[in-house]
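1. this one's structure only:
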C-alpha cells in the first residue's frame, strides 16, 4: 500500500506517508513543552506516524494564538523543545515545528495586537482592534520568523513549517478580505504576496537549503472577494524555489465556517500539486486508510495528514496495517497484545 511507502524530500526520509498535522493544544502555560506534550506527541510517534508537526508556535509573544501556546522567540526555549524533538526521534518518527504569528487573531494577554490593516477579525468583541503594521513592524516579524527557524534547527527539528493559513498573520496579508493596505504590501496581488515572500526568504537565511521547508496555506476563504485556489496557486508559484512541500488547508481569515465533509480539502491539495508542481499534504476529515490510499494512489497528494483521527486513535497507522496483513514493527512493550 502506498500509505506505507517511504517518502523522501531533501535530507528528510519518512517511513510512511502519514503526517500528524499541527493542532493547537493550549497546554503550554509557560510557552514551553509540558509533560502533556511529551505524552501527546510521543504516543503518536509510538503509534507509527511518519512525521509529527508540532502545534503553532509563536515567533514573538504577541504571535501566540493564546497565552497557553508554545513559543520560540528566545534561546531559553531551545532546550525544552530539543528534549521534545529527541523524545519523538527516540520513538521512531520525524518531527517538524510550525512557526506562526497570530496577527489580529492573537488571544494572548500582550497589550497591542497587529495586522496588515486595522480591521478586526469579528464584531463579537473577542479580539481588540489590531494596529496596522508599519514597514519596520513587517521587517521585525520576518526577522522573528528567521530567528525562530534558527532555534528550531538548534533544537533538532527535521522540518520547519511556516503557518500561512487559518486566518493568522501571513494569511491576513494574502487575503484581500483582511489586507486593505495602500503600500507595497497591499493594493494588488503582487503586494499582498510580498510579506509571505519576505518571511520565506528570511527563514531560508537560518534554515539550511538541504532541509525541507513546508508552507501551510488556506486555499479558499469561503467568502465573496476572498482567496481562491487559483489565486493561491499563483502565490505559491512565487515561493517554490524555497518551499519544498505545501500543506493545503482552507478557511479561517473570516468567521465564515467551511463546508466540512469527508476529505473536503483534498481537491485543493490536488489542484496546487498540479498547478505548482510541488509536493502537497492533503488534510481535512480524512478518517480511513481507504481515503488515504485514494488520495495517494490517484496522485492527488504526496502525504496525508490525520488530525482528529490521530487524536482519537494514536495507533491508527499500526492498527490499520495489521488489519491488512502488513507487517510493521510494533513497540516491543506492546507485542504481547497480539500474541
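-> The structure has been received and is ready for your questions. The shown structure was predicted, so the numbers you read here are calculated from the model rather than taken from an experiment.
2. From here on, just use CA atoms for contacts and neighbour counts.
-> Fine.
3. For residue 153, pull up the helix or strand it's in.
-> Assignment of secondary structure by DSSP states H and E places residue 153 within helix 135-155.
4. List the buried residues for that helix?
-> Buried residues in helix 135-155, counted by 16 or more other Cα atoms under 10 Å: 138, 141-153, 155.
5. swap in stretch 67-86?
-> 67-73, 77-78, 81-82, 84-86.
6. Mind putting these into TSV with distance to residue 200 and secondary structure?
-> Formatted as TSV, these follow (distance: Cα to Cα, whole Å; DSSP: H, G, I helix; E, B strand; the rest coil):
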residue	distance to residue 200	secondary structure
67	26	coil
68	26	coil
69	22	coil
70	21	coil
71	19	strand
72	17	coil
73	17	coil
77	22	helix
78	21	helix
81	22	helix
82	23	helix
84	25	helix
85	23	helix
86	26	helix
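7. from those residues, which two are the most distant?
-> 67 and 86 (25.2 Å; Cα to Cα).
8. got another, please set it beside the one above:
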C-alpha cells in the first residue's frame, strides 16, 4: 500500500511560485533537433504536445540560446530572435490547452559550444579549451559578460510576451553559468573570479526583472564528475543554498565539460 500511495502522490497538484501544475510529473528539457531556421517549428510543437497529452504537468522546453555567441549545434533555438515570440506563443497555447505548464529553459553554452557552424569564437570565463573539440575560447571581457547577462533577460521577456508560464536558467552540464560557478573553468582574477557566484546572481537578477512575476527556475549541476576540482557533492549544498533564494525551484543534475560520456 505504501508504494501505491507514493505513486498516487505524483498526481497531486504542485505549487510552483504563483503557478500550480496539475500534477508532479515534469518533462525535463533536452535537445530535439526539431527547430527550423532557429525557431520551434510544427514538428517541434507536435513533439511537446504529445508529451503534454501523455500526462506531464510541467513541460520544460529545450534550451533557447540567449545570444548569437552561443550556437552549440546546427538546430539550436535562437531565443534572442524576436520571431521566437510568435513561435513560443503557438507552442504555449497548445500545451496550455492540454493542461500543462510551459517553462522555457534559457542557456548560453560558453566554451562547450562549437565555432564550426557559424565560424565564431567561443566565449568563456577563462582560457580553458573545450574538452571535446579542443577549441580554445575567447576570454570574456566585462562588456561581453554584460551583453550575455542582458541576453538572458531579453529571452525571459520573450517568454513572458509569448504567454509561457516561466523560465529556467541552465547552470547544468552544458552551460556558461556553470562554467562561471566552477573552479574547473573559472580561473579569472577579477570580480567574477573572486566571487564565482557573481555571474549567476547577475543572470538570475536580470531574468527575475524581466519575468514579470512568472516562474524562475534553476537547473544546477551539483556534481561535475571531476573529483580533482570543480563542483562536488560536498560543496553543492552551500552553492544551491546561495542561489535558491533567487528562484522558485532548483532542478539538480550532474555533469561538466569532462563528463559527456556519463551525462549525454
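-> Right, received. Where do you want to start? Because the structure is a prediction, the values reported are computed rather than measured.
9. which among the buried residues of stretch 67-86 of the first structure gets closest to residue 191 of the first structure?
-> residue 73 (27.1 Å).
10. So which residues of the stretch 1-150 of the second structure form helices?
-> With DSSP state H, counting those that start in this stretch as the criterion, the stretch 1-150 of the second structure has helices at 2-9, 42-53, 84-97, 142-161.
11. what range in the second structure matches stretch 63-77 of the first structure?
-> The alignment of stretch 63-77 of the first structure onto the second structure (TM-score structural alignment) spans residues 70-84.
12. need the helices for the stretch 151-264 of the second structure, in chain order.
-> With DSSP H, counting those that start in this stretch as the criterion, the stretch 151-264 of the second structure has helices spanning 176-181, 191-194, 198-210, 236-243, 260-263.
13. Mean neighbour count, those helices: which tops it?
-> helix 176-181 (a mean of 28; mean count of other Cα atoms under 10 Å).
14. Tell me how many other residues surround residue 97 of the second structure.
-> Using other Cα atoms under 10 Å, residue 97 of the second structure is surrounded by 12 other residues.
15. now the one 4 residues further on
-> As a burial measure, the neighbour count of residue 101 of the second structure was computed by other Cα under 10 Å and equals 23.
16. contacting residues around the counterpart of it in the first structure?
-> In the first structure, the residue matched to residue 101 of the second structure (TM-score structural alignment) is residue 94. For residue 94 of the first structure, the contact set (Cα atoms under 8 Å, 6 or more residues apart in numbering) comprises 14, 50-52, 88, 158.
17. which residue in the first structure lines up with residue 245 of the second structure?
-> Under TM-score structural alignment, residue 245 of the second structure pairs with residue 241 in the first structure.
18. What of residue 16 of the second structure?
-> Checking TM-score structural alignment: residue 16 of the second structure goes with residue 9.
19. for residue 181 of the second structure, same thing?
-> In the first structure, residue 181 of the second structure lands on residue 174 (TM-score structural alignment).
20. likewise residue 121 of the second structure?
-> Checking TM-score structural alignment: residue 121 of the second structure goes with residue 112.
21. show me the contacts for that match.
-> 62, 130-131.
22. Repeat the analysis, applying 10 Å as the threshold.
-> Contact partners of residue 112 of the first structure, counting by Cα atoms under 10 Å, 6 or more residues apart in numbering, are 62, 104, 106, 128-131.
23. likewise residue 57 of the first structure?
-> Taking Cα under 10 Å, 6+ apart, we find residue 57 of the first structure in contact with 22, 24, 31-32, 63-65, 69-73, 97-102, 148, 162-163.
24. Pull out the buried members of these.
-> By 16+ other Cα under 10 Å, the contacts of residue 57 of the first structure give 22, 31-32, 63-65, 69-73, 97-102, 148, 162-163 as buried.
25. Just to be careful, could you list which of those residues are in strands?
-> If you go by DSSP state E, those have 97-100, 162-163 in strands.
26. Turn these into TSV, columns for distance to residue 250 of the first structure.
-> Shown next, in TSV, are those (distance: Cα to Cα, whole Å):
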residue	distance to residue 250 of the first structure
97	20
98	16
99	18
100	16
162	15
163	12
